[in-house]
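[1] sequence below, structure please.
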Amino acid sequence: MSSSRRLHSVNAGRASRAARTDAPGGLTGIDKRPTGGPVLVTAPGPKGVGGGGLAGDAVCDRRHHGGDDQAVYAYAREDLDRWSRQLGRDLGAGVFGENLTTLGIDVSDVRIGERWRVGEELVLEATSARIPCATFADWLGERGWVKRFTAEAAPGAYFRVITPGLISPGDPIEVLHRPEHEVSVAFLFRARTTAPELRHRVLAAGEALHADELARARDWAARAG
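    Now for the predicted structure:
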């Protein structure tokens, strides 16, 4: 394990008003801010019922966010820094709505089914890529944001919780298992968006996929035939 792989920050959000959201009451939890530690991370329950995996983190639109297969969202500090340079503005940890801002690891290269140990106890498994939405675009306030984010294909990764645990900023990240298939979160993202020719290959990630992505991959494979 590289000693440079670690948590830069652990981020949680409170419900706030959003101009563009389908969530009940017009609320969003995208405004996430760094917290101190330790923070407990657990499996929140099925999609539509369970919220986020971090204690104290608001998930307002549970039809599209949260649940066991999207319990935790991670994004790399290095990618935030690159966006900061491109946009000409400071982007603080949590600004993309990520729960974990990482250092020293290419989050978008994480493969579906890859497992991390974060801190001493928490074990996470990658399930899917973040797909940008209108709420995200409105929050960033950048013209053409969905198109720009999509073209960059550095979406960050959603994880399920395999073993719950407490985490704090600075905790090490250890890659416990990296599958041999080719389906990274960036690969899945491109299959969903700009590169449909990849879709028949997504099923190689198998049941580690988010349940919705697995159903979609099976449909793609059937169509490819």
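[2] from now on I want contacts and neighbour counts done on CA atoms only, so please keep to that.
    OK.
[3] hang on, V41 packs against L54?
    Yes. Using CA atoms under 8 Å, V41 makes contact with L54 at a distance of 4.6 Å.
[4] which stretches in the chain count as strands?
    Per DSSP state E, the chain carries strands over the ranges 6-13, 16-17, 27-28, 32-35, 39-41, 72-76, 100-103, 115-118, 122-129, 157-163, 165-167, 173-177.
[5] the chain: helices as residue ranges?
    77-87, 134-140, 145-152, 185-192, 211-224 (DSSP state H).
[6] one more to line up against the first:
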Amino acid sequence: MSHSDAVVVAVALDDKHAFSKRSQSSIRLLEGLGVEGDAHCGEKVKHRSRVRANPNQPNLRQVHLIHQELFDEVAAKGFSVQAGDMGENITTSGIDLLVLPTGAILQIGEEAEVEITGLRNPCAQIESWQKGLLAEMVYKDDAGNLVRKAGIMGVVLKGGEVRPGESIVVRYPEKPWRSLERV
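    This next block holds a predicted model:
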């Protein structure tokens, strides 16, 4: 599978646990930690509900990525979503993030590498932000399978600066591939 047109559209971070993140001209990924200065940066889980459940869990949600095409898809249904609005650190284009297998590695720009750990589970805050949007992000398909579309999560294997316009190269794990599950 070639993703030769895959690029970073935007990058964002926020040092508070806010729903949306602020766009930046660049972000720095820190190996084993996440996005420097972001509320979710760290070796152990930072997501508030997960910290309450067990603060010693490894942080499998260091970097949140969403593809721009999802925003275009929901815009056609009357929603307005911009980069960073749904809390993602990296907005991509030219790659369907949701079909990548667990363990795929994204080389972003010259240095940074992110290993994909799973799907983001969309939270109820999406509904309070824009009524009806949650139903676009999580629903059951015709076969009764739960579909989650609010992006993917990963861990930083190799740190580096990430800027809009940088290329993304996918390295696939050995087969058999495991479909992404909620993390």
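[7] TM-score of the superposed pair?
    Taking TM-score structural alignment, normalised by the length of the second structure as the basis, the two superposed chains have a TM-score of 0.78; 165 aligned residues with a CA RMSD of 2.4 Å.
[8] that older thread, adding mean neighbour count, write the strands of the first structure out as JSON lines.
    Converted to JSON lines, those look like this (neighbours: other CA atoms under 10 Å):
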{"stretch": "strand 6-13", "mean neighbour count": "24"}
{"stretch": "strand 16-17", "mean neighbour count": "13"}
{"stretch": "strand 27-28", "mean neighbour count": "23"}
{"stretch": "strand 32-35", "mean neighbour count": "19"}
{"stretch": "strand 39-41", "mean neighbour count": "19"}
{"stretch": "strand 72-76", "mean neighbour count": "26"}
{"stretch": "strand 100-103", "mean neighbour count": "26"}
{"stretch": "strand 115-118", "mean neighbour count": "22"}
{"stretch": "strand 122-129", "mean neighbour count": "27"}
{"stretch": "strand 157-163", "mean neighbour count": "23"}
{"stretch": "strand 165-167", "mean neighbour count": "21"}
{"stretch": "strand 173-177", "mean neighbour count": "17"}
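[9] to A224 of the first structure, which of the ones you listed lies closest?
    strand 122-129 (21.3 Å; CA to CA).
[10] so what corresponds to C123 of the second structure in the first structure?
    By TM-score structural alignment, C123 of the second structure lines up with C133 in the first structure.
[11] separation between that match and K147 of the first structure?
    10 Å (CA to CA, to the nearest Å).
[12] equivalent analysis for V95 of the first structure, please.
    The gap separating V95 of the first structure from K147 of the first structure is 18 Å, by CA to CA.
[13] cool, and P34 of the first structure?
    From P34 of the first structure to K147 of the first structure the distance is 27 Å (CA to CA).
[14] likewise for D90 of the first structure?
    Taking CA to CA, one finds D90 of the first structure at 20 Å from K147 of the first structure.
[15] check P172 of the first structure too.
    Counting by CA to CA - P172 of the first structure and K147 of the first structure are separated by 33 Å.
[16] so for the two, which sits in the more crowded spot?
    Taking neighbours as other CA atoms under 10 Å, P172 of the first structure and K147 compare with P172 leading, 23 against 11.
[17] to which residue of the second structure is that one aligned?
    Using TM-score structural alignment, P172 of the first structure lines up with S167 in the second structure.
[18] which residues sit in contact with P132 of the first structure?
    Residues near P132 of the first structure by CA atoms under 8 Å, 6 or more residues apart in numbering: V146, F149, T150.
[19] brain fart, R22 of the second structure
    Residues near R22 of the second structure by CA under 8 Å, 6+ apart: A12, L13, D14, G84.
[20] and with 10 Å instead?
    V11, A12, L13, D14, D15, A83, G84, D85, G87, E88, N89 (CA atoms under 10 Å, 6 or more residues apart in numbering).
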